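Trainee: Let's see this in three dimensions:
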Amino acid sequence: MTSDYPLLGSPLKLGPRTARNRIWMTAHATLLVKDHLFTQEHIAYYTARARGGAAVITMEAMAAHPTTQPYKGKAFAFDPRMVPEYQKLADAVHEHGTLLLSQPWHRGRQTNGVTNGLPVWAPSSIPCGVYREMPHVMTGKDIAEIIEGYRLSAKYSREGGLDGVEVHGMSHGYLLNQFLSPATNTRSDAYGGTLEDRMRIVVEILDACRSELGPDMIMGMRINSDDGHEGGLRPDDWAELAARFEATGLIDYLSMSHGTYIDRMKIYPTSPEEHGFQLDATETVRKAVSLPVVGVGRIVDPDEAEGYLRDGKLDFVGMARQLISDADWGEKALSGRRKQIRPCVGANWCMSTIFAHAAIGCIHNPSAGRELELNETDIGETPARKRVAVVGGGPAGLRAAWTLARRGHAVTLFEARERLGGQVRWWAKADSRRELVGIVDFLEARLRETDAEIRLGTRAEADTLKDFDAAVIAAGSTGLAHGWTMLRPEKWSGPALPGAELPHVMPYGRMLETDPDIPARALVFDTMGGRQGAVTAEYLARRGAVVEFVTQLGQPSPDLASSRDWGKVHGMLRRLGVRFHVDRELTEITPDSVTLRDLYTGETETLQGIGMVVMVQGGTANDALFHALDGKMELHLVGDAMAPRRVNDAIKEGELAARQI
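Mentor: Modelled structure (predicted):
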């Protein structure tokens, strides 16, 4: 432990056990589950975080009953088959002195019955605003089943050798939150009405779990500190609830969070968001209890974490996304290597992978969820040192060069521009994306710690690379501005849309890179539906332009649903005055106007006074050098030079290529 973070590195009593420091990995979905059981990938995932310094790990939320199954990749905590799974996990994690907890939970109305074919259960017939499925109003028999499911979950946790159980469902608007909140509980029986009656199911679950765990295991609760919506439970309400739960004598700690599915950005907000944004409410609840409190809320920096501990806002620093980004956060912080921490940049790519029903991932940690195949500390020294050229200093090239150098190759990186970072630096010019620069700042800093040679302002040609043994081509892509959408594939490679060749028409990447003068009125034409259009519109609007956002899609930037922040982004753009035109395509551009066509009615309209047209249409891979060298040396094509896609693809491919040479 370093003296820099004396509180973060200090042990603390946690019920009948002691946590070796104050770093707590909070629960989050991984989709590494198979057949409702944990896997070898789980063991590797959690063990990496235990080895990396987390003193306590709460595993991902596990179903306490068959009616809570939002997707097939969900573990069943009530299934006796979990016992040997827990034993394998506990053995691996305990080797590093880390405490391991299960988290049985039920989503209540915040799910649907598509996966399991069962009705959604809830205390009252009030549907969730996200899933919009009318729930079955739980009967007394149903409530007894849920309590029994939690009891079995505790029983199997004990038999599996875990250190304890974190009873979940009170936070994030899940089933027990729905019982507790008067906004979602309109019952008139013993489980509704007064606060005591609304608490009844929770107390009965706690009692059932403690009866299985006994006094020698940890039992905590995950609760909210603020529901964050009108009619919901606010900090003072949760403070009273917390005091009442503590008074039962059944629990050893409280883990705090925020929000419900009415506004999921209060749970896991994307950048920008104030770091520690939940902790004022957490502190309100903490003052009402004497139990240890776990706090969360975009905590990514150990200086911040130590400050929150010093200020008494929390007793344990809870992190999920930061520990996805860097499994070794704790070890780095406590051993004087804070500057080597890979920061969570708030991109929510981890959420996007889950949305796609893929295993957990990180926008710039390719080993997250893939520890068995891409262990970041076991990259394998090369048996034969080679001279390797890396062409391109964006995220793909930086990652490839870093891993190649660490493996023992003689690396030269060529970057045509005067600065490393590629398109990520351009994106970070938008206020909402400024944290993204942490991706390339981290990679550049790691690369400069090696003996790799970096040649800025140098465009690599075939002759430049003639003396190298191998090359990684990571030259990126060039933005398109021809004006056609995917609805006209026959014209995609043909003549440009009339007016697309005009000087005030440009791809969004060029606009972000070159910082041209911004006119009074600009138009963004987005055919991709990702974040590019939103970033472009924000950048223009914040610099004073009235922005017309045109897309052939049914809504602007629909892909943001996967990161859960489309509402946050749309609201931000609307407040900036951006005007949306959906279901439209461009048919003509003139020096000061554009003509739009309604895709479904054929009607046209002309927008006047447009001083700039920015195209968001994807790009063309810069692969000419690869083809010029093909067959002459060992070659690897990665990132946008392979096909213009996402940052995580570029970094992963750079890493894989570097391991193959």
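
Trainee: from here on, contacts and neighbour counts on C-alpha atoms
Mentor: Noted.

Trainee: Strands along the stretch 201-350 of the chain, start to end?
Mentor: For the stretch 201-350 of the chain, applying DSSP state E, counting those that start in this stretch gives strands covering 218-224, 253-257, 293-295, 316-319.

Trainee: Against which helices or strands is the longest one packed?
Mentor: Think strand 218-224. In terms of contacts (3 or more Cα pairs under 8 Å, 6 or more residues apart in numbering; DSSP states H and E), strand 218-224 is packed against strand 164-170, strand 253-257.

Trainee: Next, the structure of the following sequence, for comparison with the previous one:
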Amino acid sequence: MINSSLQNVFSPLRIGPTEVKNRIFSSAHQTSLVREHQPTPELLAYHRERARGGAGAIFLEATAVHPSGLLTPKTLAGYEPAIVDGLSEIRTEVHSHSTRLFVQLFHGGREQIASAPKAPAVAPSAVPTTRFHVEPRALTRAEIQEIIEGYATAAEHMMMAGLDGIEVSSSHAYLPSQFFTRRSNFRTDEYGAEHPLRFLNEIMDAVRERVGDKIAVGCRLALDEMSQSGLSEPECLDFASAVSESLPVDFISFTLGDSATFSGGAFIAPRPRTMPESILARMPQKREGGPVIMATTRVTDIHEAEAAIAAGLADMVGMTRAQIADPHLVRKAQSGERSIPCIGCNVGCIGHYHAGLPIACVMNQATGRETSLPQPTFRPSPAAHGGKRQVAVLGAGVAGMAAAVELASAGQQVTVFEKESEIGGQLRLAGNAPDHQFTWETWRDWQYHLIESLPIKVQLESTIGERDLAEFDDVIDARGAKPYRDERFGGVNNVEIIDAWDFLQNPEHYAADNILISDWGGEPTGLDCVEVLLGRGHTVRYAFGGAMPATNIHYYQQFGYLKRIDVAECEVIPFTQVDAVDGSAVLRGSFSDRVSDLPAGTTKVIIAHGRVPAIDAAQTVGERVGDVDGPRTLEEAALEGYRAARALSN
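Mentor: A predicted model of the protein is given here:
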């Protein structure tokens, strides 16, 4: 039965020669489930699961049309004939669930992430690009024609593989849109910025000539490049109108961001703090007639998609990260079942891509592992082998709750002991900072839903001794981490030393004038303190050790932080952190070891210098998981809790 509140979402739609069964799609996103530029069984299993989950259409990831357009070593090569067989297998599996399969044809131009040895980068003109620090050379006319032929050849391969459509990537300042503007195009020939759509027009004509009307053909465009040097929303809409009116397209897919700049890059896969509203809040009213309009960027609520379609803002909506978290989002929405939420952390999805790792998800350990792990059901199943066991989980942070949920789903009886008055551990503390508030609240609400749905008993404000554990068959120790406190700072007498965790727990307890934040630069805690102070209207001095703040977090979270602290109220002191020398706090250069006085007037220093396990290894009980076994990230905590629980249950 179709959910009546989602009647627009679940209505069919014709896109050129094909019809989709509903209006939710999974947009093109890199999975790294690619070997030697060809599809793999893992890629097939990944998309098969999303088709099983009810998506109306799936767009395969950016697929290069020419060797010079291979963005990374794990980019599909659409120009190679060998790709036809692999994509045919994926198409067969996806079609068996009545889901349509599209692909994105791609050339990054001067935007290149490839590891060494790199091929030379090419672009309309020899203009270096800021974000990836690539120095391209200008394309010759002959090379332009060769790349256009590459699009046509790749499109023909997609048609041979039985795909339903192709999308030419012309967004995010990739090659076609590099011809749009003098920021990247200083040519004086017929492909100059005075003729911004010529290159794209010739691509679309070549593609149409090769595939005709047998498959749908469309274009991905930016709605706004979201950077000072990029295309503004009015300029993007002008280009979209020109494409709609003059190019042979069946659909236009809108997105946000700009790969060429740090500021625009923050909006390619924005975190909730960077972009509280989705792209749907910015969409103009759809024109009558014309191509199908699609939109995707940070849409995680299917009811928001329903409202946008009903209001005529879009015909289809991409819910990509939401389906990374739960590939069965569409099916569950149809039946009224609650889906696994996307918490907006970006850790396993885009974070893994930039690390060259297979896609994953903190909220769903089966993501990217579909060939070996089943999708979670969160319904108790009969206990395997030895029957139901009594399991104690020590700590209700991310690792402990991941273990508890998996154990309870496997039919075990679980009791979670938590010394604090709330679940969440470090994530709860981080939720006091604006960058993590959405992540924390979404995770917390989902955990309480699971606690109510599964046989999990949680005892808050509770500690447990060895005698109490005797009644349990197994124990998982997930007691987390605590801040590293350098004992030398206890003797400092020239300023007040405040631990970052204490500050984030109760920022209102600390007078915030004349504060310096000293951040070791590994994880976000120091930056969180900066944001809390800025949000309370204070000026901030921020010193970070190393070459970059928060080096252990992914690009998109980094970009968001640095964009928000790049304000007059924040004085940044790079490559420096606070040290203690002869009873006084001083600044020490990270590379030079040069010592200098604290800035004049400093009365308080907030210290964020890393973490250590909350319990010594000798004091742990049972199997250690997460930060108690060594502080790391949200991802390792969730994965280790899950794996330990599966090992006990199988």
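
Trainee: now the strands of the stretch 201-350 of structure 1 as JSON lines including mean neighbour count and distance to residue 33 of structure 1?
Mentor: Formatted as JSON lines, the strands of the stretch 201-350 of structure 1 follow (neighbours: other Cα atoms under 10 Å; distance: least, Cα to Cα, whole Å):
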{"stretch": "strand 218-224", "mean neighbour count": "25", "distance to residue 33 of structure 1": "22"}
{"stretch": "strand 253-257", "mean neighbour count": "26", "distance to residue 33 of structure 1": "24"}
{"stretch": "strand 293-295", "mean neighbour count": "27", "distance to residue 33 of structure 1": "26"}
{"stretch": "strand 316-319", "mean neighbour count": "27", "distance to residue 33 of structure 1": "21"}
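
Trainee: Specify the stretch among the ones you listed that is closest to residue 380 of structure 1.
Mentor: With respect to residue 380 of structure 1, and counting by Cα to Cα, the nearest of the strands of the stretch 201-350 of structure 1 is strand 316-319 at 29.9 Å.

Trainee: what about that closest one, how far off from structure 2?
Mentor: Mean deviation of strand 316-319 of structure 1 relative to structure 2 after superposition (mean Cα distance after the TM-score superposition for structure 1): 1.2 Å.

Trainee: And residue 176 of structure 1, which helix or strand is it part of?
Mentor: helix 175-180 (DSSP states H and E).

Trainee: so what does that helix touch, helix or strand wise?
Mentor: Packing partners of helix 175-180 of structure 1 (3+ Cα pairs under 8 Å, 6+ apart): strand 164-170, helix 195-213.

Trainee: which non-adjacent residue is nearest the spatially most central residue of structure 1?
Mentor: When Cα atoms, centre = their mean is applied to structure 1, the residue found nearest the centroid is residue 348 (2.6 Å). Leaving aside its chain neighbours, residue 348 of structure 1 sits nearest to residue 563 (5.3 Å; criterion: Cα to Cα, 6 or more residues apart in numbering).

Trainee: which one in structure 2 is aligned with the one you found?
Mentor: The alignment partner of residue 563 of structure 1 in structure 2, by TM-score structural alignment, is residue 555.

Trainee: what about that match, how many neighbours?
Mentor: When neighbours are counted by other Cα atoms under 10 Å, residue 555 of structure 2 registers 21.

Trainee: Quick check: the gap between it and residue 58 of structure 2.
Mentor: Going from residue 555 of structure 2 to residue 58 of structure 2 by Cα to Cα, to the nearest Å gives 26 Å.

Trainee: same thing with residue 326 of structure 2?
Mentor: From residue 326 of structure 2 across to residue 58 of structure 2, the span is 14 Å (Cα to Cα).

Trainee: same question, residue 539 of structure 2
Mentor: For residue 539 of structure 2, the distance to residue 58 of structure 2 (Cα to Cα) stands at 47 Å.

Trainee: Please identify which of these two sits among more neighbours.
Mentor: residue 58 (24 against 20).

Trainee: Tell me which residue of structure 1 lines up with that one.
Mentor: Matched to structure 1 by TM-score structural alignment, residue 58 of structure 2 sits across from residue 57.

Trainee: That match against residue 100, yeah?
Mentor: Yes - applying Cα atoms under 8 Å as the test, residue 57 of structure 1 and residue 100 come out as touching, 5.1 Å apart.

Trainee: Isn't residue 172 of structure 2 up against residue 222?
Mentor: Yes - taking Cα under 8 Å as the definition, residue 172 of structure 2 is a contact partner of residue 222 at 6.4 Å.

Trainee: any residues in contact with both of these two?
Mentor: Both residue 172 of structure 2 and residue 222 are contacted by 256, 257, under the criterion Cα atoms under 8 Å, 6 or more residues apart in numbering.

Trainee: Cheers, nothing more for now.
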